[in-house]
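Trainee: Predicted model follows, preceded by the sequence.
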Amino acid sequence: MHRAPGLSVRLKLTLSYAGFLMLAGFLLLAAVWIFVLRHLPDYTSVPGGVLVRSTLLHDFASAAGAVLVFLLMFGLVGGWILAGRMLAPLTRITDATRMATTGSLSHRIRLPGRRDEFRALADVFDGMLERLEAHVAEQRRFAANASHELRTPLAISKALLDVARTDPDHDTGQVIERLHAVNTRAIDLTEALLVLSRADQRSFTREHVDLSLLAEEAAETLLPLAEKRGVTIETSGDITPAVGSQALLLQLTMNLVQNAIVHNLPEQGAVWVNTSVRPTTAVLTVENTGEKLTPQLVSTLTAPFQRGTERIHTDQAGVGLGLAIVKTITQAHDGTLTLTPRPAGGIRVTVELPTTAPHPGALPRRPAAGRSRSPV
């Protein structure tokens, strides 16, 4: 916004201090005039002669003028100094803001002293800068990883096309099959990035959602994959109302169940999907058998393009955004995501979302149930 130049806050405070001091001096002199000098007789006998009232008033007026001039100068100088001292923290905050606008987010104000309005503002601003710096760093890492992940299928496609062009006798069917697989991976990655962006911007409509129905749908949809990998899926839980985007929460549930199926034991693996209601939250828990994971590794699995040890070479390895999408969708719904390694191997993922009482008829009723789905 373009603004016309005006007086500085320091000058305004200086004039205010000086004006207030002048007003106080004027009122004090007026009180002396009204309550003392006004009631003096015309002539007053004093040791050594007679004091004339008009002469006394003239001398008082001259002295009062000199006092007011002194108060004006004192108020301007003192007010300027005091205003500068009071506004010094604001100057530091302004300098830090100016540096932040140029892209320098590592600077911190760190005002010393006890807490007051300026220091509270500085602390809030420091916290904002810290979050912005972390967010920007995360976005840069994400952009670099996304560029790398997108470049890989494109480079593979180019190499396959170059081979087909330079070697006419090469098996065309094999080239097409590999191009199809690479293209599918690029499409999956692009769609995952779009879901991640949509969830991060919170550009969705909130509605009443039953997490137990989403868990059932995800298990039914992914049952063929579980059968192919010899994994048993078991779902349980009663009606679990939450508020959010049904499409995004279904994507969250699908990602968790698919990860639990893919990152499991080579055979006779198991996945448990449970929904429950706590006093203030709706809870979705997905637990699976698998290799033993350390807490350090588990804490990194929600980072974009992060995959567990020896998982990148397996089929259905995904694009490395499954848990990153789960984390973003959970945060967009003001929920919490907890990843805990199981002592026997595998991982337990818990998603807690805000709950609300559903309107009558908003959610279908069904009895509590537990269903086990085994490979055919």
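Mentor: Ah, there it is.

Trainee: drop to CA atoms for contacts and neighbour counts, all remaining ones
Mentor: Will do.

Trainee: And the helices in this protein, which stretches?
Mentor: 9-35, 53-101, 117-166, 172-201, 211-221, 223-229, 246-262, 295-298, 322-332 (DSSP state H).

Trainee: closest one to Leu111 among the ones you listed?
Mentor: Minimum separation from Leu111 across the helices of the chain (C-alpha to C-alpha) falls at helix 117-166, 6.1 Å.

Trainee: and the closest one, what other elements does it pack with?
Mentor: helix 53-101, helix 172-201 (3 or more C-alpha pairs under 8 Å, 6 or more residues apart in numbering; DSSP states H and E).

Trainee: Quick check: the gap between the closest residue to Gly322 other than its chain neighbours and Leu222.
Mentor: Setting aside the residues directly before and after it, Gly322 is nearest to Asn255 in space (C-alpha to C-alpha, 6 or more residues apart in numbering), at 5.5 Å. According to C-alpha to C-alpha, to the nearest Å, Asn255 stands 10 Å off from Leu222.

Trainee: who's more crowded, these two?
Mentor: Asn255 (20 against 15; other C-alpha atoms under 10 Å).

Trainee: Now for the more buried one: which residues touch it?
Mentor: 322-323, 326 (C-alpha atoms under 8 Å, 6 or more residues apart in numbering).

Trainee: Relative to Thr356, which of these is nearest.
Mentor: Val326 (21.1 Å).

Trainee: Report how many residues lie close to that closest one.
Mentor: 24.

Trainee: ok, it touching Leu252?
Mentor: Yes - because the distance of 5.0 Å satisfies C-alpha atoms under 8 Å, Val326 is recorded as touching Leu252.

Trainee: Tell me how far His333 lies from Gly322.
Mentor: His333 is 17 Å from Gly322, by C-alpha to C-alpha.

Trainee: Counting neighbours, go ahead and name the busier of those two.
Mentor: Taking neighbours as other C-alpha under 10 Å, His333 and Gly322 compare with Gly322 leading, 26 against 22.

Trainee: if we can go back for a sec, out of the contacts of Asn255, flag the one nearest to Leu40.
Mentor: Looking across the contacts of Asn255 and measuring by C-alpha to C-alpha, the closest to Leu40 is Val326, at 89.4 Å.

Trainee: Not counting its neighbours along the chain, what's nearest Leu248?
Mentor: Ile329 (6.7 Å).

Trainee: Okay, one more to line up with it:
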Amino acid sequence: MDRPARSARLKLTLSYAGFLVVAGTLLLAVIWVFVLRWLPTSDPRSLQETFGAVIIVGPNRADLLRGFAPAAATALAFLLTFGLLGGWLLAGRMLAPLTRITDAARMAGNGSLSHRIRMKDRQDEFRELSDAFDSMLEQLESHVAEQQRFAANASHELRTPLAISRTLLDVAREDPTRNPGELVERLHAVNTRAIDLTEALLLLSRGDRANLTRESVDLSLVAEEAAETLLPLAERRRITLDVTGGAARTSGSAELLLRMATNLVQNAIVHNLAAGGTVTVHTEAHGGTSVLRVENSGRRLPPELLPTLTEPFRRGTERVRTDEHAGVGLGLAIVHSIVRAHDGTLDLAPRPAGGLLVTVRLPGTP
């Protein structure tokens, strides 16, 4: 890449030298005015006539001008030379951190996000800039790694139903006498799973964009609708589903917030005890924050499992679930994406007796 015609270092050098020359010129001007004020114009006898016996012996203005002008020119030339050399050195030392930041930015532009500036020898604005740049690189590296893992997992998950469909079709082609009803039923199940996965991926992408059409939403109504939709599933699994609390209004997408609540309640039902479990959905408004809590019984969860539950395609293999409504491994990832798009927080905590407590906090509205 071509360098600019006039670098910042050259501009600082010229500015520093120019400042010295201007300051020196003003100083010499002050000296000259002072001299003109107190030296005689031509003959000291003119002062004798005015002040009596006072006689000033020394050079007059003409003599001073002949001696002062070359000395002033020499002083200004020295100031200019000193300003250029000193300004060049000082500007280079001051701008040295920018060189490190530029090199790091160029490496990041070439795809190397692991490089860090780590400017520890300064405590100034350049240090703040380098720390902010390092933080940005760290977030970019984490985001890129997360996207790469997500793309690899999504490709794997989408490949599975397609491979199963191809196998079923190959079997049907090689065995024309096979019952077509069974083949159609299995293909329908596989195709349904592929569609569910694709819709979940699209919803996850939509939640990450965060450019939502916002409206006033009551989380208590959202929770009741989600619970009503999933009540048949809870009854089949003999799980008690309760909705408690009061109004909790927030601003956001009603569709996405409903999907968030539905995913949380469905996870609480599926990842529960085989029978006799409980799921409690609670909403409340507290201190300018609207809160949605979903608590379910179940087996005890190891602490190291919790941070992975919101990652895509992490189904929580340690948690009890059945094949029905097992999902595609994007339930809590979608929840996390929706909460983040609504400027909220998502907290996961294990219950001492077993199971999980999920708390969603969103900005409240009057």
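Mentor: Okay, I see it. Please read all numbers here as calculations on a predicted model, not as lab measurements.

Trainee: about what we covered before: per the alignment, the residue nearest to Gly322 of structure 1 corresponds to what in structure 2?
Mentor: Applying TM-score structural alignment, one finds that Asn255 of structure 1 aligns to Asn263 in structure 2.

Trainee: Distance check, its match against Ala105 of structure 2.
Mentor: For Asn263 of structure 2 relative to Ala105 of structure 2 (C-alpha to C-alpha), the value is 41 Å.

Trainee: check contacts around Asp323 of structure 2.
Mentor: For Asp323 of structure 2, counting by C-alpha under 8 Å, 6+ apart, there are no contacting residues.

Trainee: cutoff 10 Å now
Mentor: Listed by C-alpha atoms under 10 Å, 6 or more residues apart in numbering, the contact partners of Asp323 of structure 2 are Val270.

Trainee: go on, Ser114 of structure 2?
Mentor: So Ser114 of structure 2 contacts 104, 107-108, 134, 137-138, 140-142 (C-alpha under 10 Å, 6+ apart).

Trainee: can you rerun that using 8 Å?
Mentor: Neighbours of Ser114 of structure 2 in contact, by C-alpha under 8 Å, 6+ apart: 137-138, 141.

Trainee: For those residues, give me CSV that also has distance to Ala200 of structure 2 and neighbour count.
Mentor: CSV is the format used below for the contacts of Ser114 of structure 2 (distance: C-alpha to C-alpha, whole Å; neighbours: other C-alpha atoms under 10 Å):
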residue, distance to Ala200 of structure 2, neighbour count
Leu137, 29, 21
Glu138, 28, 16
Glu141, 25, 18
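
Trainee: Filter these by whether they're kept in structure 1.
Mentor: On the basis of both residues aligned by TM-score structural alignment, their matches' C-alpha atoms under 8 Å, what survives of the contacts of Ser114 of structure 2 in structure 1 is 137-138, 141.

Trainee: And for the counterpart of Leu211 of structure 1 in structure 2, the neighbour number?
Mentor: Matched to structure 2 by TM-score structural alignment, Leu211 of structure 1 sits across from Leu219. Burial of Leu219 of structure 2 is recorded as 27 neighbouring residues (other C-alpha under 10 Å).

Trainee: So the counterpart of Ile239 of structure 2 in structure 1 versus Phe118 of structure 1, what's the distance?
Mentor: Here Ile239 of structure 2 is matched to Val231 in structure 1, going by TM-score structural alignment. Separation of Val231 of structure 1 from Phe118 of structure 1 (C-alpha to C-alpha) stands at 60 Å.

Trainee: So between those two, which is more surrounded?
Mentor: Each of Val231 of structure 1 and Phe118 has its neighbours counted (other C-alpha under 10 Å); Val231 has more, 27 against 16.

Trainee: I'd like to know how many residues surround the closest residue in space to the more buried one that isn't next to it in sequence.
Mentor: What sits nearest to Val231 of structure 1 in space, not counting adjacent residues and going by C-alpha to C-alpha, 6+ apart, is Gly269, at 4.6 Å. For Gly269 of structure 1, the count of nearby residues is 21 (other C-alpha under 10 Å).

Trainee: The counterpart of Gly269 of structure 1 in structure 2: what's it in contact with?
Mentor: With TM-score structural alignment as the criterion, Gly269 of structure 1 lines up with Gly277 in structure 2. For Gly277 of structure 2, the contact set (C-alpha under 8 Å, 6+ apart) comprises 238-240, 296-298.

Trainee: Try it again at 7 Å.
Mentor: 239-240, 297 (C-alpha atoms under 7 Å, 6 or more residues apart in numbering).

Trainee: ok, now how distant is it from Val294 of structure 2?
Mentor: 13 Å.

Trainee: ok, now Leu26 of structure 2?
Mentor: From Leu26 of structure 2 to Val294 of structure 2 the distance is 76 Å (C-alpha to C-alpha).

Trainee: Tell me the one of the contacts of Gly277 of structure 2 nearest Leu90 of structure 2?
Mentor: Ser297 (67.5 Å).

Trainee: how about the corresponding residue of structure 1 for Gly252 of structure 2, what does it touch?
Mentor: Alignment note (TM-score structural alignment): Gly252 of structure 2 maps to Gly244 of structure 1. Listed by C-alpha under 7 Å, 6+ apart, the contact set of Gly244 of structure 1 reads 206-209, 333.

Trainee: again, 10 Å this time
Mentor: With C-alpha under 10 Å, 6+ apart, Gly244 of structure 1 has these contacts: 204-210, 329-330, 332-334, 353-355.

Trainee: Most neighbours of all those residues, which one?
Mentor: Going by other C-alpha under 10 Å, Ile329 tops the contacts of Gly244 of structure 1 with 28 neighbours.
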